[in-house]
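**Q** A predicted structure for the sequence below; I have some questions about it.
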Amino acid sequence: MRIVVEDAPFDLGAETAQFAAGHMNMGAVVTFTGVVRDSETSPLQAMEIEHYPGMTEAALTRIAQDAMARWSLGDVLVIHRHGRLVPGEMIMMVATASKHRKDAFEAAEFLMDYLKSRAPFWKREVTSDGAAWVDARAEDEDALHRWTPS
């Protein structure tokens, strides 16, 4: 398991190749990469992402450990950037490895839902209209609830 929180861009191809190379007994490697997208209301100049070092890594480690316990996984990788990013830049990556694709896909989706709604990052969109903090979206909360027991 590897958790990375950094301001520098990451090389998606290299990260994927490195992650997949060490798992000869795994039949599935699933990756997802989030990209900063333009705003729907006003052209986005930048997305500014803040976090508390130490707290963020600990929270991401806990959720990755939860994924490892819930699904039969061989490994998990989570990379999340912070700082000032512009549209088109990669903001995060999740990779999961398992013997079978179902576990890899479900665990990756679980991690992505958590990152979107609960990870301790604060995002501010900067447009020509000014800067505004990004509020939680109801659909992100709904997606996360499917992973909690009723």
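**A** Received, thanks. Predicted, not measured: the structure shown is a model, and the values here were computed from it.
**Q** can we go C-alpha only for contacts and neighbour counts from here?
**A** Noted.
**Q** how about the residue sitting furthest away from the middle of the chain, what does it touch?
**A** Residue farthest from the centre of the chain, counting by C-alpha atoms, centre = their mean, is residue 129 at 27.8 Å. Contact partners of residue 129, counting by C-alpha atoms under 8 Å, 6 or more residues apart in numbering, are residue 42.
**Q** here's the one I want to compare it with:
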Amino acid sequence: MISPLVRIQREDFSLQDEIDALSTGRADIGAVVSFTGLCRDEAGTLAALELEHYPGMAEAEIARVAAEAASRWPLMGLVAIHRYGLVKPGEQIVLVLAASAHRRAAFEAADFMMDYLKTRAPFWKREHRADGTLGRWVEAKTDDDDAAKRWEQAP
């Protein structure tokens, strides 16, 4: 079984650098699926999103779920990177890479990881508004919760 790579960091990441680190020299990998989540400003009022986590606990919990993904699908690599601190609209927040011999396993594992990260990962998100005020703490959406529930029945 693979050893998934989990990083929680303040600084941005490079998608290409992470793909290269995962796949260079690996002729056995037939598919690398990537998901990059960006900070979104739907209403035009967001200056930044403040992402907080519980150091140690967040890494351990994400590593546990990544290990579950690695046991469910025949993966050859799995990377989960999540940023913390202030992230401005348009900037990257999260990266999931899943590598496998075949695309289906890579797609499903990446989808599983993102459903978990959106709903259950120990992160807290608070809006910083363009007018200088602090906004609300952001909660998981019902659609995200519903999407995550499908993995409770899936093999």
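**A** Received, thanks. Just so it is clear, the model here is predicted, and its values are computed rather than measured.
**Q** any idea what the TM-score is?
**A** Taking TM-score structural alignment, normalised by the length of structure 1 as the basis, the two superposed chains have a TM-score of 0.94; 149 aligned residues with a C-alpha RMSD of 1.3 Å.
**Q** okay, helices next: where are they in structure 1?
**A** 12-21, 55-70, 101-117, 138-145 (DSSP state H).
**Q** so which of these is the most surrounded?
**A** helix 101-117 (a mean of 21; mean count of other C-alpha atoms under 10 Å).
**Q** what stretch of structure 2 does that one fall on?
**A** Residues 103-119 of structure 2 are matched to helix 101-117 of structure 1 when aligned by TM-score structural alignment.
**Q** contacting residues around the matching stretch?
**A** Contacts of stretch 103-119 of structure 2 (C-alpha under 8 Å, 6+ apart): 30-35, 62, 65-66, 69-70, 73-75, 96-100, 140-141, 144-145, 147-148, 151.
**Q** and it, how far out from the chain's middle?
**A** 9 Å (C-alpha atoms, centre = their mean, to the nearest Å).
**Q** average gap between that stretch and structure 1?
**A** Stretch 103-119 of structure 2 differs from its equivalent in structure 1 by a mean of 0.4 Å after superposition (mean C-alpha distance after the TM-score superposition for structure 1).
**Q** what residues are up against residue 38 of structure 2?
**A** With C-alpha under 8 Å, 6+ apart, residue 38 of structure 2 has these contacts: 89, 90, 91, 92, 93, 94.
**Q** quickly note the distance from the residue farthest from the centre of structure 1 to residue 55 of structure 1.
**A** According to C-alpha to C-alpha, to the nearest Å, residue 129 of structure 1 and residue 55 of structure 1 sit 32 Å apart.
**Q** trace residue 39 of structure 1 over to structure 2, please.
**A** Checking TM-score structural alignment: residue 39 of structure 1 goes with residue 42.
**Q** residue 17 of structure 1 now?
**A** Using TM-score structural alignment, residue 17 of structure 1 pairs with residue 20 in structure 2.
**Q** its match and residue 99 of structure 2, how far apart?
**A** 12 Å.
**Q** what's the answer for residue 147 of structure 2, then?
**A** Relative to residue 99 of structure 2, and taking C-alpha to C-alpha, residue 147 of structure 2 is found at 22 Å.
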